[in-house]
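> What follows is a predicted structure for the sequence shown.
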Amino acid sequence: MVRRMVLAAAVVVAAAAVLVGGSRTQLKEGFYDSTCPQAEKIVKEFVKAHIPHAPSVAATLIRTHFHDCFVRGCDASVLLNATGGKEAEKDAAPNLTLRGFGFIDRIKALLEKECPGVVSCADILALAARDSVGVIGGPFWSVPTGRRDGTVSIKQEALDQIPAPTMNFTTLLQSFRNKSLDLPDLVWLSGAHTIGISHCNSFSERLYNFTGRAVPGDVDPSLDPQYAATLRRKCKTLTDNTTIVEMDPGSFLTFDLSYYRGVLKRRGLFQSDAALITDATSKADILSVVNAPPEVFFQVFARSMVRMGAIDVKTGSEGEIRKHCALVNKH
């Protein structure tokens, strides 16, 4: 049974890659083989050299890639600075805690030295996210490339389109379907919460003001009481925006299945985590993976990352190849 699950997952990943490389987009594996043959190696070597010294950056690279793809597609618009007094995506509340912009800039500088004006910031972000997962014990998968960079970045679009940690299952699923993703994508991409940290104010309403009455004991009843008590000791007020908490306690620097085990025990940090077990199909998917070898999760996670990485991409003559990831080219 387990062997069949592993094989089935592998087939699904292959199918996703074919779909992305075929009719759905113009992305393809090895896009830079002739124009910048060392591109993927340069990204991978930089990630392998630096992530071990700052493993939390792996989580922020995945999150940045996710936030980028959900707004205007995977076009690196999240990396753009505000211009002309108009705030950009990175100025929106969901993106204020993103880090790793300098990390991407350093990779871009290496690639510009190797092959100027060839490799997009959008592809760098997708590749770096993939490689960082591998460094911290997760899967490695083929990333179709050929994305081009967008030239527009609008704060309000990020506020409107990035899924919020307070969403219930119905709203979450709709936000994914709006991007041509499905229920399995929601479940498996949520697994990225196995690594990383969060500020208390991202979930403190679950601890102090769940019903909006701000009365003593106003705690989200879907939280395990012991876990809620632990979080309240760490996050002492509703408005604490400086304290950070591990998303996956005891395992937040390792890409594994412990996040899902915590969710099943009602120990998911966000309401969106808890929402995953309010739907029968979603919960069944989680149970099937938790009871299987880690390779099964690795395969389905990779499949969903490939699908997410193809959202509304710009290819061909669309967009541009930025010289600097934070700035639109001067024409």
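Structure's in. What do you need? Just so it is clear, the structure is predicted and the values come from calculations on it, not from any experiment.

> make it CA atoms for all contacts and neighbour counts henceforth
Fine.

> So which bits of stretch 166-177 are buried?
By neighbour count on 16 or more other Cα atoms under 10 Å, the buried set for stretch 166-177 is 166-169, 172-176.

> Switch the residues you listed over to TSV; also include secondary structure and distance to residue 301.
TSV is the format used below for these (DSSP: H, G, I helix; E, B strand; the rest coil; distance: Cα to Cα, whole Å):
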residue	secondary structure	distance to residue 301
166	coil	22
167	coil	21
168	coil	21
169	helix	19
172	helix	18
173	helix	17
174	helix	19
175	helix	18
176	helix	15
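
> which one among the residues you listed gets closest to residue 247?
Checking those against residue 247 by Cα to Cα gives residue 166 as the nearest, at 14.8 Å.

> Which parts of this protein are helices?
2-19, 39-50, 56-69, 101-114, 121-135, 155-161, 169-177, 183-190, 205-208, 225-234, 258-264, 271-275, 280-290, 294-308 (DSSP state H).

> dropping in the other structure now:
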Amino acid sequence: MAFTKHFLVIFVFLAIFNICNGQGLKLGFYKKTCPSVEAIVQKETARIISAAPTLAAPLLRMHFHDCFVRGCDGSVLLNATNNNPAEKDSIPNQSIRGFESIDRVKSVVEKQCPGVVSCADILALVARDATLLLKGPFWKVPLGRRDGRVSNSTEALFNLPPPFFNITQLKASFASKGLNTKDLVVLSGSHTIGTSHCSSFSSRLYNFTGVGDTDPALDSNYVTNLRRKCSPTDTTTLVEMDPGSFKTFDEGYYAQVAKRRGLFTSDSALLADRKTNAYVRLQATSKGSTFFKDFAKSMVKMGKIDVLTGNQGEIRRTCAFVN
């Protein structure tokens, strides 16, 4: 009993620390040192997304994956070193694209304001701007993050919630980062844009419990449709996460989940909890959706997880390497 109480105290402390640690961030952080940074990032991101609209989802996902491992410190951007595979080499990150886009934006910012703006801040801004360019919400991004110097593939594997997590595991994963159940269901809505490889969900279609069965949580017509696209061993085909509007940030994801057409186990899991289920159905049917407002709020909250500020970390000259 004493051990359990001690564990709970530590868990609550860490959750509070995750949130409070973001207090070193502020709006207009670069007002004097690089006043045009947001305009520069917005302009360059627009060029990137205009040429490749499907990069918006990976860039948003990259920010999420960065924040869930060591906090929002740009560690997901670092390349591996001798004897140390980096986060980007970990299985959950091997499908992420767009690292060269962050490098491109950083390069433009460096020309204007050398050694001033962190890669972590640039990633947070790019994620916001890419979302907005796909008709998603706008949110003000508090800045002042510093870049971390450590990136480890094993940490990514153990900190990022995989697509096969159930609702209990998802809630625990988010809680460990200071995010609550509402943040979980709101941030899951980012699956309204982007695609996924068949291999991330094919077990739900062909071998859910190891006896050649299908996940009963999936709509049978949806299963038939997905089987037409994905064979049991397909590792290359991409499937839209929000069919019909995967290039538009909207509430369509929740309508799909409500119809039992969430692509991942983690999507379907949102129907297994009273609070997340209620939110899914509200956004799927409500004409006055709160999703955009909620998403903006949760993104700001997520962007403050375990940030490095002040004299911590560094301002990397190039995002893939420590100085």
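Looks like it arrived, so ask away. What you see is a predicted model, and the numbers here were worked out from it, not measured in a lab.

> TM between them?
After superposition, the two chains reach a TM-score (TM-score structural alignment, normalised by the length of structure 2) of 0.92; 307 aligned residues with a Cα RMSD of 1.5 Å.

> re the thing from before, with residue 198 of structure 1 as the reference, name the closest of the helices of structure 1.
helix 56-69 (10.5 Å).

> Please enumerate residues in contact with stretch 241-253 of structure 1?
Residues from elsewhere that reach stretch 241-253 of structure 1 (Cα atoms under 8 Å, 6 or more residues apart in numbering): 55-56, 136, 193-201, 234-235, 258-259, 262, 268-269.

> For ChimeraX, what selects the buried ones among those residues?
Filtering those down to the buried ones (16+ other Cα under 10 Å) takes a single ChimeraX command:
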select :55,56,136,193,194,195,196,197,198,199,200,201,235,258,259,262,268,269
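
> just to revisit the earlier point, how about the helices of structure 1, which one is nearest residue 329 of structure 1?
helix 121-135 (12.2 Å).

> Counterpart of residue 68 of structure 1 over in structure 2?
For residue 68 of structure 1, the aligned residue in structure 2 is residue 66 (criterion: TM-score structural alignment).

> what's the burial count for that match?
When counting by other Cα atoms under 10 Å, one arrives at 26 neighbours for residue 66 of structure 2.

> so who does it touch?
With the criterion set at Cα under 8 Å, 6+ apart, residue 66 of structure 2 makes contact with 72-76.

> any chance of the residues you listed in JSON lines, with neighbour count too?
Formatted as JSON lines, the contacts of residue 66 of structure 2 follow (neighbours: other Cα atoms under 10 Å):
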{"residue": "72", "neighbour count": "30"}
{"residue": "73", "neighbour count": "34"}
{"residue": "74", "neighbour count": "32"}
{"residue": "75", "neighbour count": "28"}
{"residue": "76", "neighbour count": "33"}
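
> check contacts around the closest residue to residue 89 of structure 1 other than its chain neighbours.
Nearest residue to residue 89 of structure 1 in three dimensions, chain neighbours excluded: residue 155, at 4.1 Å (Cα to Cα, 6 or more residues apart in numbering). Applying Cα under 8 Å, 6+ apart, we find residue 155 of structure 1 in contact with 87-92.

> got a winner among those residues for most neighbours?
Busiest of the contacts of residue 155 of structure 1 [other Cα under 10 Å] is residue 89, holding 26 neighbours.

> What does that one correspond to in structure 2?
In structure 2, residue 89 of structure 1 lands on residue 87 (TM-score structural alignment).

> and that match, how far is that from residue 60 of structure 2?
16 Å (Cα to Cα, to the nearest Å).

> What of residue 249 of structure 2?
11 Å.

> list the residues that contact both of these two?
In contact with both residue 249 of structure 2 and residue 60: residue 131, using Cα under 8 Å, 6+ apart.
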